[in-house]
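Asks: Need the 3D shape of this:
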Amino acid sequence: MGKLVRDGIPGVIRGAGGEPVVRVLGEGEYLGALVAKLGEEAGEVAEAVAGGGAAEVVEEAADVLEVLRALVRGVGVEWDEVERVAAEKRRERGGFEGRYYLEA
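Replies: Modelled structure (predicted):
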């Protein structure tokens, strides 16, 4: 089973003497692969928080951000729009700095 990889990974594999088998995904497949990649990367963030240091959390969070950017572009939205909506939601509802946990 394959997975979506960053654009430079086939070149890295070639540089190490390998010959990657790749194909370019169609739009529907691409969006599905991005959603799967987002889950994969979010899991890696969780693992880093549980057992890694701050540097590992930063590395994994950067991967999540890159996938999110690609996903947003994939549906035809500019990243600035995400930032605008996030800021609006933060103004209206706040962030998570208060650490509030709503009990059931």
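Asks: CA atoms for contacts and neighbours, from now on please.
Replies: Will do.
Asks: Can you tell me which residue is spatially central in the chain?
Replies: residue 64 (2.4 Å; C-alpha atoms, centre = their mean).
Asks: Could you give me the buried positions within the host helix or strand of it?
Replies: Assigned by DSSP states H and E, residue 64 belongs to helix 54-74. By neighbour count with 16 or more other C-alpha atoms under 10 Å, helix 54-74 contains the buried residues 56-57, 60-61, 63-64, 67-68, 70-72.
Asks: For the comparison step, fold the sequence that follows:
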Amino acid sequence: MPAKLVRDRIPERFPGGTYRKLDEAEYAAALLDKLTEEVEEYRADRTAEELADVLEVLHALAAFHGLMPGTLETLRAKKAAERGGFEERVWMEYNPDQTNAR
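Replies: Below you'll find the predicted structure:
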């Protein structure tokens, strides 16, 4: 099994492994890798448990950037109020003349 970021209590559950604490730069990179891993697992399984894993990584990323989950939610809600969410399933076709669309 390749080396990867694991949840804090994994060493308790699997004491035979080799573990170390990452420095800040390593942790930042590992969180991004973990986000990719968890999103790929959700895309494959599409279970609530896998979606919860994605959310856990998002909370860790928010904390890494000094944001509390509530602050992140406030930012999300503000953007949703300004631009909407994804409930209406709007699909935009690519138009090279159209710029600054996000």
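Asks: Switch the buried residues of helix 54-74 of the first structure over to JSON lines; also include distance to residue 24 of the first structure.
Replies: What follows is those, written out as JSON lines (distance: C-alpha to C-alpha, whole Å):
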{"residue": "56", "distance to residue 24 of the first structure": "30"}
{"residue": "57", "distance to residue 24 of the first structure": "30"}
{"residue": "60", "distance to residue 24 of the first structure": "25"}
{"residue": "61", "distance to residue 24 of the first structure": "25"}
{"residue": "63", "distance to residue 24 of the first structure": "20"}
{"residue": "64", "distance to residue 24 of the first structure": "21"}
{"residue": "67", "distance to residue 24 of the first structure": "17"}
{"residue": "68", "distance to residue 24 of the first structure": "19"}
{"residue": "70", "distance to residue 24 of the first structure": "15"}
{"residue": "71", "distance to residue 24 of the first structure": "16"}
{"residue": "72", "distance to residue 24 of the first structure": "19"}
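Asks: residue in the second structure matching the residue nearest to the centre of the first structure?
Replies: Matched by TM-score structural alignment, residue 64 of the first structure corresponds to residue 54 in the second structure.
Asks: And for the nearest residue to its match once chain neighbours are set aside, the neighbour number?
Replies: Counting by C-alpha to C-alpha, 6 or more residues apart in numbering, residue 54 of the second structure lies nearest to residue 38, which is 5.4 Å off, once chain neighbours are set aside. Residues near residue 38 of the second structure, counting by other C-alpha atoms under 10 Å, number 20.
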